[in-house]
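Participant: Structure here, sequence nowhere to be found:
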């Protein structure tokens, strides 16, 4: 066999293997979650100190230019993930969103404008004026219903429940997006996460009782998978994040240590066929010059503008 023929066959085999890998990936459902850390617009909506802080006259000197730079970085990241995994995410859960207008600008004023994402968002009673939200891909999903689920007695983010019809699988899927109360204040805040987790369990129970056994919970849980606050939740859902946390991997880095506080939970039936990844977006990852290693590129470090997106890495669920 001549050298040219061998080379041609090698190229054909390599191309075939590459296409097979892309096609296999494209068959996966992809669910992305990302805490976008203070994703505010640049106007004062009267939502309190955090809102005022992110204005041109506020201490962050937050402007339209900086806002749209962040929008473009988020959009570029979603498209990078699409290139890496062979398709756009079917569902994107988001945290620390100021309002629906922020999301509208994200999907209509960036490279995402032709992707067909639609918004599910409700204003919550959070004292900082930030909410969770969900974007769903109209190319693969249809919206059935959505609602915010309040957590009585807490001025925090609502739990967002969205039911979608997966056209490829021809089945209903429930997606729940959460952002549990933070650890700010130390151990005195643990009860808040316990209460929020109990409410989350009740929401998942109600979805299951209504006949939908395909439940994906995603969010920033503001604690690690081994926290006692999640003990009752483990009675009904499986924490897909635990194996990664056990390996020392994480989504947020503090004083040189990774912690995995952004998680996916699924029903036991789903757990056998899902996998989770922590996404390191290369252009949003920088060296940690203090503790060595790498860390996410934030929008701000203290008062200093860095031009990144978040102190959290996005996470991806495949099934």
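Facilitator: Everything's here; your move. Quick caveat: nothing in here was measured; it's all calculated off a predicted structure. Numbers count the residues shown, from 1 in each chain.

Participant: Every contact and neighbour count from this point should use C-alpha atoms.
Facilitator: Fine.

Participant: Skip the chain neighbours and tell me the closest residue to residue 205.
Facilitator: residue 236 (7.7 Å; CA to CA, 6 or more residues apart in numbering).

Participant: That neighbour and residue 190: what is the separation?
Facilitator: Residue 236 is 21 Å from residue 190, where distance means CA to CA, to the nearest Å.

Participant: Please compare the first structure with the one that follows:
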């Protein structure tokens, strides 16, 4: 069995340098983001994965992350337990306005990186102050797990703020990624797309991406069922949302695949959940507005469980009577 996870870790920034003036803007945009709060944040994120390990008996062999700012925060994170410097990093700096990126961690004992790239997107700037406007890159990595090659896409799509002005951008990005994914599946490649899509599994864009032009359904989204039964990874006021999802190519649903889908889960452990009367059961976040809570993230992590096909030779009894 193997786990593959995705986690929006909510503004994992290095400590802000001391401003030269009270009005100087900070890099993080967070109030009083200092060394103590940064180290607490790292320990909190590492603790989430320790809890996943305790519950499942293992760590995910691949971890998709979003809202990380720069490679240094990832280097600091993988030094901590339970990673213990045994996880590698795939990361590219994007041109996002908030300076947050997506990234991938991987178990170096199980996974080999064959190739990787940042897929960047540029849009016309509505304010016409600059020639273009950027958003977070989509990370693409080709990995090898034993003899199996897997194409992994990790995304954090533009948000729904300002009356969802970013919806056309999300549509464009998903269409472009779908083209790549379909090309790969038509070549009988294995594909996984995970991320914070800023849309729920039943939204039109995320339903559409599951289908090829003429080949019918090409991908499965196991988080559709979770959402339909009232399971959420994050919240906006009173609304429960499942923006964090993992989509897999149909090949992962075949029994003869080396890794085959077994289940999907939103990791809502009580230790990473708020106990406040108003927000009980929701993620215990780092900040609520400008108020520091010292929690983990405003999202719960999600993961899929993949069953591993045993080598036929392992089942042969070679002992002699």
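Facilitator: Structure's in. What do you need? What you are looking at is a predicted structure, and each value in this text was computed from that prediction instead of being measured.

Participant: When residue 236 and residue 190 of structure 1 are compared, which one has more neighbours?
Facilitator: Taking neighbours as other CA atoms under 10 Å, residue 236 of structure 1 and residue 190 compare with residue 190 leading, 20 against 15.

Participant: List the single closest residue to the residue most central in space within structure 1 in space, sequence neighbours excluded.
Facilitator: With distances taken as CA atoms, centre = their mean, residue 33 lies nearest the centre of structure 1, 1.4 Å away. Leaving aside its chain neighbours, residue 33 of structure 1 sits nearest to residue 93 (4.5 Å; criterion: CA to CA, 6+ apart).

Participant: which position in structure 2 aligns with the one you found?
Facilitator: Aligned counterpart of residue 93 of structure 1 in structure 2: residue 64 (TM-score structural alignment).

Participant: picking up where we left off before, okay, the residue nearest to residue 33 of structure 1 and residue 16 of structure 1: tell me how far apart.
Facilitator: Per CA to CA, residue 93 of structure 1 is found 34 Å from residue 16 of structure 1.

Participant: Those two: who's more crowded?
Facilitator: Applying other CA under 10 Å to residue 93 of structure 1 and residue 16 shows that residue 93 carries more neighbours, namely 25 against 12.

Participant: the strands in the stretch 51-200 of structure 1, which residues?
Facilitator: Ranges of strands in the stretch 51-200 of structure 1, per DSSP state E, counting those that start in this stretch, are 91-97, 117-121, 131-137, 141-149, 159-166, 171-179.

Participant: Any chance of CSV for those strands, columns distance to residue 274 of structure 1?
Facilitator: Shown next, in CSV, are these (distance: least, CA to CA, whole Å):
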stretch, distance to residue 274 of structure 1
strand 91-97, 15
strand 117-121, 23
strand 131-137, 19
strand 141-149, 19
strand 159-166, 16
strand 171-179, 14
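
Participant: coming back round to it: the residue nearest to the centre of structure 1 -> structure 2?
Facilitator: Per TM-score structural alignment, residue 33 of structure 1 is aligned with residue 6.

Participant: Verify the contact between residue 308 of structure 1 and residue 73 for me.
Facilitator: Yes - with contact defined as CA atoms under 8 Å, residue 308 of structure 1 reaches residue 73; the gap is 7.5 Å.

Participant: List the contacts of the residue nearest to residue 205 of structure 1.
Facilitator: Applying CA atoms under 8 Å, 6 or more residues apart in numbering, we find residue 236 of structure 1 in contact with 201, 204-205, 267-268.

Participant: cutoff 10 Å now
Facilitator: Residue 236 of structure 1 sits next to 201-202, 204-205, 208, 265-268 when contact means CA atoms under 10 Å, 6 or more residues apart in numbering.

Participant: Which of those ranks first by neighbour count?
Facilitator: residue 204 (26 neighbours).

Participant: Spit out the contact partners of that residue.
Facilitator: Residue 204 of structure 1 neighbours (CA under 10 Å, 6+ apart): 161, 174-176, 198, 210, 212-213, 215-217, 233, 236-237, 266-267.

Participant: Just the buried ones from the residues you listed?
Facilitator: 161, 174-176, 198, 212-213, 215-217, 233, 237, 266-267 (16 or more other CA atoms under 10 Å).

Participant: Tell me which residues touch the residue in structure 2 that residue 102 of structure 1 lines up against, please.
Facilitator: In structure 2, residue 102 of structure 1 lines up with residue 73, judged by TM-score structural alignment. By CA under 10 Å, 6+ apart, the contact list for residue 73 of structure 2 reads 12-15, 38, 42.

Participant: hmm, back to that, so which of the buried ones among the contacts of residue 204 of structure 1 sit within helices?
Facilitator: Counting by DSSP state H, these place residue 198 in helices.

Participant: any idea how far residue 165 of structure 2 is from the nearest residue to residue 27 of structure 2 once chain neighbours are set aside?
Facilitator: Once flanking residues are discounted, residue 27 of structure 2 sits nearest to residue 16: 6.3 Å by CA to CA, 6+ apart. Using CA to CA, one gets 30 Å for the distance from residue 16 of structure 2 to residue 165 of structure 2.

Participant: mind listing what residue 61 of structure 1 touches?
Facilitator: 42, 52-55, 303, 305.

Participant: list the ones among those that structure 2 also has?
Facilitator: Counting by both residues aligned by TM-score structural alignment, their matches' CA atoms under 10 Å, structure 2 reproduces these contacts from the contacts of residue 61 of structure 1: 42, 53, 55, 303, 305.
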